[in-house]
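A.B. asks: Below are the sequence and a predicted model for it; my questions follow.
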Amino acid sequence: MWREDKQFERWMEQANQPFTGWDFSYLVETGRMNSDCLRWSYGSMAMPLMQDAKSMLDMGTGGGELLSMLRPWPKFVCATEGYRPNLSVAKERLEPLGVTVLSVEDDDRLPFETGQFDLVLNKHESYSPREVRRVLTVGGYFLTQQPGGTDCFEINERLGVPLNSAFAKWKLDAAIRGVREYHFEVEKQSEQFLRQRFYDVGPLIYYLKAIPWQIPDFEVDKYREELYSIHLHIEQQGYFEVTQHRFYLLAKALA
């Protein structure tokens, strides 16, 4: 029983800390969680686009961790964040550097002028292709990397929670159809399924707190028995392996 497993209880206590920003180095750099390498680099694609742009929007900036490292920036840079706990973190990190950081909760209503940006970046953030096209100049670029609809489905299976039926259809083909409908030309794209491993149950809990859409009602106490089952699996196997679903597209705004 988990009540008699002191190590399991220690993992529970260590994982019971608030998650802010979008920084998994606490888990990755200690080797407690890792993933296979993607065939592409979001940062290596973003930086040349930034160098050719005069204005840029970073959608879903998290705590501004990635944006703060993607330098040099265009002359005018804005960032949005929809998750309230991250907003103050992003403002504190980015606003002293000259970035305008705004809260956005409705993908269909971005608080920007039509044609305001030469470049829109979006890593793992929801978006409306119509609204992205509206805020882009003709000839501007939209680069997005997305988690696909079957991302880490093994977690849902072990916790007994079905995947969101609407989100389950989210994949590269659907994203391409969406941007083409709003006058984009897709110049580059790729999709990949890769392994992600958790080497103790603590990082899994930390991860689920950071991505509440995976298990919308996730609470440690509610799923303690299922988490203990995964803990025992890790004790035997050495890790708990899931399948990441990732894709990206680079699209140019047409007239």
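C.D. replies: Received, thanks.

A.B. asks: from here on, contacts and neighbour counts on C-alpha atoms
C.D. replies: OK.

A.B. asks: in the longest helix seen in the chain, what's buried?
C.D. replies: Taking DSSP state H as the criterion, the chain has its longest helix at helix 224-237. Neighbour-count burial for helix 224-237, counted by 16 or more other C-alpha atoms under 10 Å, picks out Leu227, Tyr228, Ser229, Ile230, His231, Leu232, Ile234.

A.B. asks: What of stretch 78-87?
C.D. replies: Counting neighbours by 16+ other C-alpha under 10 Å, stretch 78-87 gives Cys78, Ala79, Thr80, Glu81, Gly82, Tyr83, Asn86, Leu87 as buried.

A.B. asks: Nearest residue to Lys123 in space, please, no chain neighbours.
C.D. replies: Gln145 (4.9 Å; C-alpha to C-alpha, 6 or more residues apart in numbering).

A.B. asks: same check, this time on Ser68
C.D. replies: Leu94 is the one closest to Ser68 (C-alpha to C-alpha, 6+ apart), at 6.9 Å.

A.B. asks: now do Arg195
C.D. replies: Nearest one to Arg195, counting by C-alpha to C-alpha, 6+ apart, is Thr243 at 4.9 Å.

A.B. asks: Tally up the residues packed near that neighbour, please.
C.D. replies: Around Thr243 there are 19 other residues, counting by other C-alpha atoms under 10 Å.

A.B. asks: Just say helix, strand or coil for the residue nearest to Lys123.
C.D. replies: Recorded secondary structure, Gln145: strand (DSSP: H, G, I helix; E, B strand; the rest coil).

A.B. asks: One more to weigh against that first structure:
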Amino acid sequence: MSDTGARTFEELIAEAEAASVDGWDFSWLDGRATEERPEWRYARLLADRLSRATAALDLQTGGGEVLAEALAGAREAAGGVAGEGARPGPALTVATESWPPNIARATALLHPLGVALVADQDEPPLPFGDAAFDLVVSRHPVRAWWDEIARVLRPGGTYLSQEVGPASVFELVEYFLGPMPPEIRSGRDPDRAMKEAEAAGLDVVDLRTAALRTEFRDIGAVVYFLRKVIWMVPGFTVERYRDQLLELHRRIASDGPFVATTTRFLIEAVKPA
């Protein structure tokens, strides 16, 4: 049974529809949904790379939450536990974002940390000069523009990213949309990302994948997730999918959490010196 099983379908739906979905903070789902985390701990890796960088760029930062956490980690590491070459964070840190609600949220969060937020449409060209950064990062980019990443990296610079992998949470997607064609299921392939990075002149030094258990414990969690991650079920509204939502609500109440598989991959590449 879901922890919210005593509440009605309408109550759960209304609460999820009223919740803000700005930014990339999923704390609203605490106790209502769970997702395993990759063993590599991206925020910790990012903090380490930031502690050694002089000029860093975070592409598609969302609400800036992950970058803010990593900058705090970098400064903590530089205070005593980091290795040789650590510093309290880059002298210059810039982030980009395209979605207006996230632009406002990231600006408010990151400006006090000394990070400049640039409104950008997430399409080439990036609004920066050649070899501007020794570190470029991105968590869950919609698309990695490898030629542009290589262009703005300095020789010897590093690109670090955690991306959504193929067919991620497709159990939920296909519940609403039906079976996806093979070319959709095989998209966001990590081996393809590696080949594209290498074609842009970068050397891939790390590539790891993870398949992670994800549970939705009530229908409000499903609605919130689909409102926030808008590309999972394009055009999702409660009204449009009310019958399927009600059926899923009854299924969770009788059988327990709806289980899906989240896929992620980590890729790190270096521009040859």
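C.D. replies: Done, it's in. Small disclaimer: the values here were computed from a predicted structure and weren't measured.

A.B. asks: TM between them?
C.D. replies: The TM-score (TM-score structural alignment, normalised by the length of the first structure) is 0.93; 249 aligned residues with a C-alpha RMSD of 1.7 Å.

A.B. asks: if we can go back for a sec, let me have the buried residues of stretch 78-87 of the first structure in TSV, adding secondary structure and distance to Gly149 of the first structure as columns.
C.D. replies: Below are those laid out as TSV (DSSP: H, G, I helix; E, B strand; the rest coil; distance: C-alpha to C-alpha, whole Å):
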residue	secondary structure	distance to Gly149 of the first structure
Cys78	strand	28
Ala79	strand	25
Thr80	strand	23
Glu81	strand	21
Gly82	coil	20
Tyr83	coil	20
Asn86	helix	24
Leu87	helix	26
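
A.B. asks: Looking at those residues, which one is closest to Tyr199 of the first structure?
C.D. replies: Nearest to Tyr199 of the first structure, judged by C-alpha to C-alpha, of these is Asn86 at 26.7 Å.

A.B. asks: which one in the second structure is aligned with the closest one?
C.D. replies: By TM-score structural alignment, Asn86 of the first structure lines up with Asn102 in the second structure.

A.B. asks: was I right about its match contacting Val21?
C.D. replies: No: between Asn102 of the second structure and Val21 there is no contact under C-alpha atoms under 8 Å: 9.7 Å.

A.B. asks: Residue in the first structure paired with Val152 of the second structure?
C.D. replies: Superposed on the first structure with TM-score structural alignment, Val152 of the second structure falls opposite Val135.

A.B. asks: Actually, Val21 of the second structure.
C.D. replies: Correspondence of Val21 of the second structure to the first structure, assessed by TM-score structural alignment: Phe19.

A.B. asks: Please report the distance of the closest residue to that match other than its chain neighbours from Phe218 of the first structure.
C.D. replies: Of all residues not flanking Phe19 of the first structure in the chain, Ala210 sits nearest, at 6.2 Å (C-alpha to C-alpha, 6+ apart). According to C-alpha to C-alpha, to the nearest Å, Ala210 of the first structure stands 11 Å off from Phe218 of the first structure.

A.B. asks: Identify the residue nearest Asp189 of the second structure in space, chain neighbours excluded?
C.D. replies: Sequence neighbours aside, Pro166 is the residue nearest to Asp189 of the second structure in space, at 5.7 Å (criterion: C-alpha to C-alpha, 6+ apart).

A.B. asks: is it fair to say the one you found lies in a helix?
C.D. replies: No: assessed with three-state DSSP, Pro166 of the second structure is coil; it does not lie in a helix.

A.B. asks: For the corresponding residue of the first structure for it, give me its contacts.
C.D. replies: Superposed on the first structure with TM-score structural alignment, Pro166 of the second structure falls opposite Gly149. By C-alpha atoms under 8 Å, 6 or more residues apart in numbering, Gly149 of the first structure lies in contact with Phe167, Ala168, Lys169, Trp170, Lys171, His245.
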